[in-house]
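>>> I would like to see how this sequence folds:
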Amino acid sequence: MVALHSVVAEVEGAIASGDPAKRVSMLRRMTSLFTTQAPRLNEDQVGAFDQVILRLSRDIETRARADLAANLADVANAPRHVVRDLAYDASAEVAGPVLERSLRLDESDLIQIASGAGQQHLMALSRRSALAERVTDVIVSRGDEKVVRSVAGNRGAQFSLSGFQILTTRAERDVELEHTLAERVDVPAAQRSQLIAMARERARRTLATEFGASAAERATLAIAESLAAPPVDLTPIEVAVARQAKVELDETNVQEWLSMGQTNYALVALARFAGVPSVIALNAHMAPTTDPLLFLVRSARFGWKTLKLFLASRSDGEPNADDMQSAFQSFQELSVATAQRVVRFTAAREKLEQSTAA
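Here you go, the predicted structure:
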């Protein structure tokens, strides 16, 4: 603190001079002095710096205030009044660093700023390491698309029931937000059900565009049937397939397993290539229709021969000529991109339903 007392006269002189350059220079000097000593200062000593830096930092150029904010944002015991003054600055360049990172702002300040600030300020707030429900209630109500996506993806943000409902409602028009919410583990059961319904309807519309309404309905219902619990423990097979993958795992391995009657190995491998849990592939294989297998095989970019082998390995045996021809036609008409979208939807839905059950 001796160093601070020794420059008081210089501080007063810089302010009295009316010279912006001298004032900014002195501000930088005092900021450097504070950050160097900060770990050793008590609150009274921080308060002394608070008064000096606050006087120097007012009515100066934006760039200098932005530099000050950047220097203080991560200081655990930064001067409270200075941080608060910076947080309320109309310039997001100045306010942003402290709004995003400073721990010296009270919840009441965060709420007040969120209630009246622009989108850049809200974006900074959305990235804070921790956000209480009262703050996120304001952010999800006032934030634009980017801000809402950001706060929804923030694992340190807590949301009230009404906040989650606002997010879910907004997700109806924002597929990226829908996917972000699907990754959260704290979404209430009612909102989870809404997200599942959204994902199903979005997939149905996508399929309807490519195949017509009836085909879309059939495919989404068939995929949904693949979410039942597995009848066998697939863990040993998953371990064996993972071991094979360390050496080499490709479509040829899948075909060989099918040819040797090791269907579950082929199904676990198929799930691995499609990026879904093994249970989805196993239940798709047992589904009443061939659609689930079709989507999984196509999403894995496997060929017709592989699908034909999977169909022949089903409990009801190889399809007759007409059914096989129909399957071949569906295989040719289904694009890889569409198959992958449906499979992603299926995996996301299973994750949501498992979370709800838990």
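
>>> use CA for all of it now, contacts and neighbours both
Noted.

>>> tell me which residues touch Ala152, please.
Applying CA atoms under 8 Å, 6 or more residues apart in numbering to Ala152 gives the contacts Leu167, Leu177, Thr180, Leu181.

>>> I figured the last one hits Gly153, correct?
To tie it back to what came earlier, the one meant is Leu181. Yes - counting by CA atoms under 8 Å, Leu181 touches Gly153, with 7.3 Å between them.

>>> among these two, which residue is more densely surrounded?
Shown here are Leu181 and Gly153; by other CA atoms under 10 Å, Leu181 has more neighbours (23 against 19).

>>> helices or strands next to the helix or strand containing Ile139 in the packing?
Ile139 is part of helix 133-142 when elements are defined by DSSP states H and E. Here helix 133-142 touches helix 107-116, helix 119-126, helix 145-152, helix 161-171, going by 3 or more CA pairs under 8 Å, 6 or more residues apart in numbering; DSSP states H and E.

>>> any idea which of these is most buried?
Of all those, helix 119-126 has the most neighbours on average by mean count of other CA atoms under 10 Å, namely a mean of 24.

>>> quick one: that one to helix 133-142, angle?
150 degrees (axes from the mean of the first three to the mean of the last three CA atoms, to 10 degrees).

>>> touching helix 119-126 from outside, list them.
With CA under 8 Å, 6+ apart, helix 119-126 has contacts from 92, 95-97, 99-100, 110, 114, 136, 139, 143-144, 146-148, 150-151, 154.

>>> to compare with the earlier structure, here is another sequence to fold:
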Amino acid sequence: MSESIQTELVNFSMLEEAATQEQREELTRNVVNLYSLTSATCSKEQIDIYDAVLMRLADLVSDDGRSHMAETLAKLRRAPESVVLKLANDIIDVARPLLETSTILRDADLIEIAKKQSQDHMHAIAGRDVLSEMVTDVLVENGDKPVKHRLAANHGAAFSDQSVNKLLHAAEDDQELQLSLGLRGDLHDDYIVRLIAIASEQVRQRLVEQGEGGAASRIPQAARLAAQRMSNEYWLARYDFETAQEAVLGRFGRNGLSEQLLRRFAEEDRFPEAVVTFACLAGIGLSEAMHWMVRVDTQPFVVMARACGLTPMTVQALLKIGPWRHRLSADMRMETFNRYQSLNRDKARRMVAMWRDQRMAS
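Below is the predicted model:
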């Protein structure tokens, strides 16, 4: 990133020495608004430039200025990572929109924020459309009553057995939490029995009423959530594959890609970068790799992973990131891995060759 390009966008020397606070605020709004209008077509280098500029501007403006930044960036699928992470760690009035909606924040980011920031930050995270068990484990362990209430009422949140047990324990003297847990559709029978045993008579009656008359009013929301979880496009829209492709190929080149790099991206929860690397190593298009690594039917991925000679460690890491973290149960993940291990590599190569012949023939 050249200094000349940066200074063409913002003259920081003048801004720090001569500009009034009002001018700084106005310039910051203009820059972030400009980025929001052009983000879809920005190159990786341009995004990096905006990232550096917005990082410096964030230190020069008021809470209101940073709030505008956060609200604008939270709506974007392609947003500069560094400034998003900076603002997500800001005071809650700034951080909230990013914590609630930004797809730029990875699970590792959310976990770190939940551990070191306030209960308000955890409450914002608890309202995200999609939450993995890794994140909810931290929120249940460290969150106060409002955090637990919002989590229990969030049907996009997945819970480990450990977290469900903790929520049930917390619900023993908490009717609101009892009701929220009772209205979830993902509790196992054993947990439902335990919930009924601790629920107050008032909560039991409300659950019965919801089951009889109130269920119809929840059908649209339930149907929407179910449709989202079943839709490949919903999950793919959460990630910026274009920037990832430019970044990976620009930094490593096709000759610099390796299985070791692929596994590193998986371990760092960098799903778009992992998809790009997998596509290059497998010799398939990015669009094809994107769809293979989001769908619940994992057979195409299994065959290609075996044909490419990916090691078990890499395959296991890939099955735990991105959409598969949410869409595959532990049993589905194990079944997929067992199919990979039992598949002969020569047979996998023949299957890949047959797919390519069919594609050329069509």
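
>>> superpose the two chains and report the TM-score.
Superposed pair, TM-score by TM-score structural alignment, normalised by the length of the first structure: 0.54. Supporting alignment: 209 aligned residues with a CA RMSD of 2.7 Å.

>>> alignment lookup: Arg224 of the second structure to the first structure.
Aligned counterpart of Arg224 of the second structure in the first structure: none (TM-score structural alignment).

>>> could you give the number of residues near Arg224 of the second structure?
11.

>>> and the helix or strand hosting it, what's buried?
Using DSSP H and E, Arg224 of the second structure falls within helix 215-230. When neighbours are counted by 16 or more other CA atoms under 10 Å, the buried residues of helix 215-230 of the second structure are found to be Leu225, Arg229.

>>> next structured bit after it?
Per DSSP H and E, the helix or strand that comes after helix 215-230 of the second structure is helix 232-236.

>>> buried ones in that following helix, by neighbour count?
Neighbour-count burial for helix 232-236 of the second structure [16+ other CA under 10 Å]: Asn232, Trp235, Leu236.

>>> surely the last one is in contact with Met290?
Yes - counting by CA under 8 Å, Met290 is a contact partner of Leu236 of the second structure at 7.3 Å.

>>> and for the two, which residues touch both?
If you check Leu236 of the second structure and Met290 against CA under 8 Å, 6+ apart, no residue is contacted by both.

>>> rewinding a little: looking at the contacts of Ala152 of the first structure, which are in strands?
Nothing among the contacts of Ala152 of the first structure maps onto strands, per DSSP state E.

>>> make TSV out of these and add distance to Leu270 of the first structure.
As requested, the contacts of Ala152 of the first structure are arranged in TSV below (distance: CA to CA, whole Å):
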residue	distance to Leu270 of the first structure
Leu167	35
Leu177	29
Thr180	26
Leu181	27
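
>>> tell me which of these is nearest to Thr306 of the first structure?
For the contacts of Ala152 of the first structure, the closest approach to Thr306 of the first structure (CA to CA) belongs to Thr180, at 34.0 Å.

>>> circling back to that earlier point, determine which two of the contacts of Ala152 of the first structure are furthest apart.
Once CA to CA is applied, the contacts of Ala152 of the first structure give Leu167 and Thr180 as the farthest pair, at 10.3 Å.

>>> which residues in the first structure does stretch 267-282 of the second structure align to?
Counting by TM-score structural alignment, stretch 267-282 of the second structure has no counterpart in the first structure.

>>> flag every buried residue along that stretch.
267, 269-282.

>>> the second structure: matching residues for the helix holding Ile139 of the first structure?
So helix 133-142 of the first structure sits over residues 133-142 in the second structure, by TM-score structural alignment.

>>> compared with the first structure, how much does that stretch deviate?
Once fitted to the first structure, stretch 133-142 of the second structure is off its aligned match by 1.2 Å on average (mean CA distance after the TM-score superposition for the first structure).

>>> centre of the chain to that stretch, how far?
15 Å (CA atoms, centre = their mean, to the nearest Å).

>>> give me the contact list for the helix holding Ile139 of the first structure.
By CA under 8 Å, 6+ apart, the list of residues contacting helix 133-142 of the first structure reads 107, 110-111, 114-115, 122, 126, 147-148, 151, 157-160, 162-163, 166-167.

>>> same thing but at 10 Å, please
With CA atoms under 10 Å, 6 or more residues apart in numbering as the test, helix 133-142 of the first structure has contacts from 107-119, 122-123, 125-126, 143, 147-152, 157-167, 170.
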